[in-house]
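K.L.:
Just a sequence and a predicted model for now, questions to come.
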Amino acid sequence: MNDRIPSAALRREAPAELLGALAARFGDAFSTARAVCEQHGRDESPFDAAPPSGVVFCASTEDVADAVRLCAAHAVPVIAFGAGSSLEGQLLAVQGGITLDLTRMNGVLEVAAEDMLATVQAGVTRLQLNEELRHSGLFFPIDPGADATLGGMTATRASGTNAVRYGTMRDNVLALTVVLADGRVVRTGTRARKSSAGYDLTRLFIGSEGTLGIVTEVTLRLHPQPQAVAAAVCSFPGVANAVDCTIELIQAAVPIARCELMDAHAVRAVNAHDHLGLPEQPLLLMEFHGSPDGVREQAQTAQEIAAGHQGSDFAWADTPEERTRLWKARHHAYLSALQTRPGCRCVTTDTCVPISRLAESINDTVAEADAAGLPYFVVGHVGDGNFHVGYLIDPERPEERDLAESLNASLVRRALRLGGTCTGEHGVGLHKQEFLREEAGELAIDLMRAVKQALDPAGILNPGKIFR
């Protein structure tokens, strides 16, 4: 996997003149301390790279613009940092440079309840925003699991558990404030729900992983809090049964808000971590939003469909406490799995396929993983055809790294053959660059490179990501 880290010869270290200028401009908000740089030089990916030369703790769009302007004058890379929860190496300083920590940009600038929108700084997290909205009758639905920053979620085009009903960040971002590679500030989009005015620059920056500009403010679409919410859990004898049940739920037009798969390995891990006592079989976690009668009808329909696929131990709850207990399993799956093999690293992947090909994709993936004998777990937002596999490897055993990457390559290429994508929500980063080429083709890659060259001719914005 280390062959994805560019050669040390490509690193553009920050000169003393730049470090001095940053210290003069930002004072205590700039640090070159080794511990601070190392903290900002790693994420949840299995990659190891040298840390940045320094970290600027930005508190405003002006701070970001000034920092980028100084770095641009010295052709030194700039990497944006949010919660640090990326899984594909997006925030690693693989060509050196300065990291801009945006977590102090944590202001909710406006909540316009009548327009059902909010404008926030990039460092606001999704839980923070929903706490702010708690008494407004509105909520922001995108839930990638981690309490990620909304700037980071925009940069990686995040989605998560609610995407089957509410869409992804692409569908819920109306406007952006972005700092460009030369320090200029551009504002894209409007508060209107639709527009036909020119190129869609907002969606150009969504999912660009900090390679085209640094998002500093986001205007988001909000949704009404449902009158009633019910969560349900149901176990199945095999993964195939659970996936087939999901497909029938979608085809039956049940307006399900969340539909999450956990395989037996994931269930076993969360049982050990959270003492939940769930049957250690593949299960579906579901959530229904609507009126009290509508939610009850949805849950009953789901129970009937699940029974037709040998579903058992169907339980549902409509109180916040009961729902929290059921969803704790899904949100703790990743960290729980890591604890089943102390000292391990997790090579994670995510693909998304048409819902009709989901069962084939997951079944073949599970069969290959079982045959390989490497510890793994499967979770997925199966309501929209997206699932994740985590291969748990011993970082001191190169043969396990190679095996995990081989399994990952087979999984991704299977998704491409089935009409899917190499990444449903994690992004490209370092890990999926070759697969992006296979998926998109050379001409599309050339077009993407042309956009990058036009917006960042010196190549200072998060270099080494998306393209080699």
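P.N.:
Yep, that arrived.

K.L.:
okay, CA-based contacts and neighbour counts for the rest of this
P.N.:
Noted.

K.L.:
what's near enough to touch Val412?
P.N.:
Residues in contact with Val412 (C-alpha atoms under 8 Å, 6 or more residues apart in numbering) are 351, 421-422, 435.

K.L.:
That one belongs to a helix?
P.N.:
Yes. Val412 forms part of a helix when assessed by DSSP: H, G, I helix; E, B strand; the rest coil.

K.L.:
Compute the distance between it and Val185, please.
P.N.:
37 Å (C-alpha to C-alpha, to the nearest Å).

K.L.:
can you check Ala231 too?
P.N.:
Ala231 is 43 Å from Val185, by C-alpha to C-alpha.

K.L.:
Tell me which other helices or strands the one helix or strand Glu438 maps to touches.
P.N.:
Assigned by DSSP states H and E, Glu438 belongs to helix 433-440. Judged by 3 or more C-alpha pairs under 8 Å, 6 or more residues apart in numbering; DSSP states H and E, the packing partners of helix 433-440 are helix 398-417.

K.L.:
Buried residues, the helix it packs on. List them.
P.N.:
400-401, 403-405, 407-409, 411-416 (16 or more other C-alpha atoms under 10 Å).

K.L.:
now stretch 253-263
P.N.:
Here stretch 253-263 shows 255-263 as buried, counting by 16+ other C-alpha under 10 Å.

K.L.:
Please compare the first structure with the one that follows:
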Amino acid sequence: MNAPQDSAQLLPQIAPRPVPQPLIDALSARFGAQCSTALAVREQHGRDESPFTTVPPPAAVVFAESTRDVADAVRLASEHAVPVIPWGVGSSLEGHVLAVQGGISIDVGRMDRVLSVNADDLTVTVQPGITRKALNDAVKDTGLFFPIDPGADASIGGMTATRASGTNAVRYGTMRENVLALEVVTASGEVIRTGTHARKSSAGYDLTRLMVGSEGTLGIFTEITVRLYPLPEAVSAAICSFPSVEAAVRTVIQTIQLGVPIARVELIDANSVRGVNRHSKLNLREAPLLLMEFHGSPAGVKEQAETVQEIASEHGGADFEWADTPEERTRLWTARHNAYFAAVQSRPGCRCITTDTCVPISRLADALLDSVAEADASGISYFLVGHVGDGNFHMGYLIDPDDPQERALAEQLNHQLVRRALRLGGTCTGEHGVGVHKMDFLAEEAGAGAIEMMRAIKRALDPKNILNPGKIFLL
């Protein structure tokens, strides 16, 4: 197959829509210093962590501070049929925040307040710009926590938009299961509410689930109500090294199939361990390892840990290291979360093309091991991490951004990995989302009929196609 030769070739070939000066003047009049056309500000809002580096920035950036600000900005853009792109912290990996059809960026980072905490009902309502770490800091005195942890300190709005999950998903689910209600600004600038604080409802269409994962293409979130969970009575973490990736994966599969209620189980390959050791000043054995965490009562945690240790031993697991104090656990999980940055630093000047897939747990070994073999055979620098307890894993290919052959090779490996996951009954993305990078894969996964249904919903809710156009699919 012929893989693309550079990032520009991966982008939808649609000319940007003009942004008329009267719109810029209207935004400046309405928002004053909250609206910027400075090139440095626009360029900051014209890139993310995706492999795309050649997209022009938005024509202006509006720093929203309230629901009314978002609604007014969208209303003005709608009058001129100009695209609007929601912006959180810019940590997306598939080109979600790029102005591929031009337009303006609406930065909700200043909308970062906790609006209400209902500890009795285990819910909290927040603005979209608050990050997951800030949210947990805000509720820690209640004895509750928000478990969704994609690794990056992403905004709750961005996590909702991409239906994020992460390290805790095997125990606590994804954003799909944990968002109860939304306040949304529609394409016309109208403000609507979806869902309630109740744990379930049979009332009408489930608009909340429609919006969660819509990647900014159906509305812009201004309030989000999510579930909280009691902090577990006991928490214990452990790392265990394995002779091979296969041995680690077989351990995970057996653990999940036995019904062990493990909270977190992360696979880190030898390449990642080497990078983490240098970056985080650790001395982990440079072999594939599992980083695990157990939540529950002291007796329950002990039983879970003993069961998993026995399974791991059957597959050659060794060098069990326990981390029972918060400081020790933080040290290990911080190292895991820094695996991406550690890998990038291992090859100065490189660009990382990351991808993720998710497959049924019974097919995890088939999907992962063949992908590792292909990467090894290619000679390309890469790293592997995965929330493998739910069949989700990530490959990161480290390329010279100025070498078209390396980029083409990385994209070819990405294509092979994703199509393998689809053949095995999986999905093209477990948590990164579609953006612009995986539109072709979504079409293969969902089929023409389902894509046309999505387009029909988009046309009905956004007839001028101004909400983050050019993402997920093309109209």
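P.N.:
Cool, got the structure. All figures in this text were calculated on a predicted structure; none of them were measured in a lab.

K.L.:
TM value for the aligned chains?
P.N.:
Laid over one another, the chains give 0.99 as their TM-score (TM-score structural alignment, normalised by the length of structure 1), with 467 aligned residues with a C-alpha RMSD of 0.7 Å.

K.L.:
so where is whichever helix or strand comes after the helix holding Glu438 of structure 1 in structure 2?
P.N.:
Downstream of helix 433-440 of structure 1, the next assigned helix or strand under DSSP H and E is helix 442-455. Aligned by TM-score structural alignment, helix 442-455 of structure 1 corresponds to residues 448-461 of structure 2.

K.L.:
in the superposed pair, what's the mean gap between that stretch and structure 1?
P.N.:
Here stretch 448-461 of structure 2, set against structure 1 after superposition, deviates by a mean of 0.3 Å using mean C-alpha distance after the TM-score superposition for structure 1.

K.L.:
And the helices in the stretch 251-400 of structure 2, which stretches?
P.N.:
270-280, 298-314, 326-337, 339-345, 364-378 (DSSP state H, counting those that start in this stretch).

K.L.:
Distance to Ala287 of structure 2 for these - can I get that in TSV?
P.N.:
Listed next are those as TSV, based on distance: least, C-alpha to C-alpha, whole Å:
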stretch	distance to Ala287 of structure 2
helix 270-280	4
helix 298-314	14
helix 326-337	14
helix 339-345	14
helix 364-378	14
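
K.L.:
got those helices as JSON lines, with mean neighbour count and distance to Ala99 of structure 2 columns?
P.N.:
As requested, the helices of the stretch 251-400 of structure 2 are arranged in JSON lines below (neighbours: other C-alpha atoms under 10 Å; distance: least, C-alpha to C-alpha, whole Å):
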{"stretch": "helix 270-280", "mean neighbour count": "21", "distance to Ala99 of structure 2": "32"}
{"stretch": "helix 298-314", "mean neighbour count": "16", "distance to Ala99 of structure 2": "47"}
{"stretch": "helix 326-337", "mean neighbour count": "16", "distance to Ala99 of structure 2": "28"}
{"stretch": "helix 339-345", "mean neighbour count": "21", "distance to Ala99 of structure 2": "25"}
{"stretch": "helix 364-378", "mean neighbour count": "17", "distance to Ala99 of structure 2": "32"}
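
K.L.:
residues contacting Pro292 of structure 1?
P.N.:
With C-alpha under 8 Å, 6+ apart, Pro292 of structure 1 has these contacts: 227-229.

K.L.:
What distance do you get for it to Glu321 of structure 1?
P.N.:
Taken as C-alpha to C-alpha, the span from Pro292 of structure 1 to Glu321 of structure 1 is 17 Å.

K.L.:
what does Ala113 of structure 1 give?
P.N.:
Ala113 of structure 1 is 27 Å from Glu321 of structure 1, by C-alpha to C-alpha.

K.L.:
Same question for Pro224 of structure 1.
P.N.:
21 Å.

K.L.:
Any idea how many residues pack against Ala8 of structure 2?
P.N.:
14 (other C-alpha atoms under 10 Å).

K.L.:
Which part of structure 1 matches stretch 394-411 of structure 2?
P.N.:
With TM-score structural alignment as the criterion, stretch 394-411 of structure 2 aligns to 388-405.

K.L.:
Give me the nearest residue to Lys452 of structure 1, chain neighbours excluded.
P.N.:
Of all residues not flanking Lys452 of structure 1 in the chain, Leu212 sits nearest, at 6.1 Å (C-alpha to C-alpha, 6 or more residues apart in numbering).

K.L.:
Now do the same for Gly379 of structure 2: its match in structure 1.
P.N.:
In structure 1, Gly379 of structure 2 lands on Gly373 (TM-score structural alignment).
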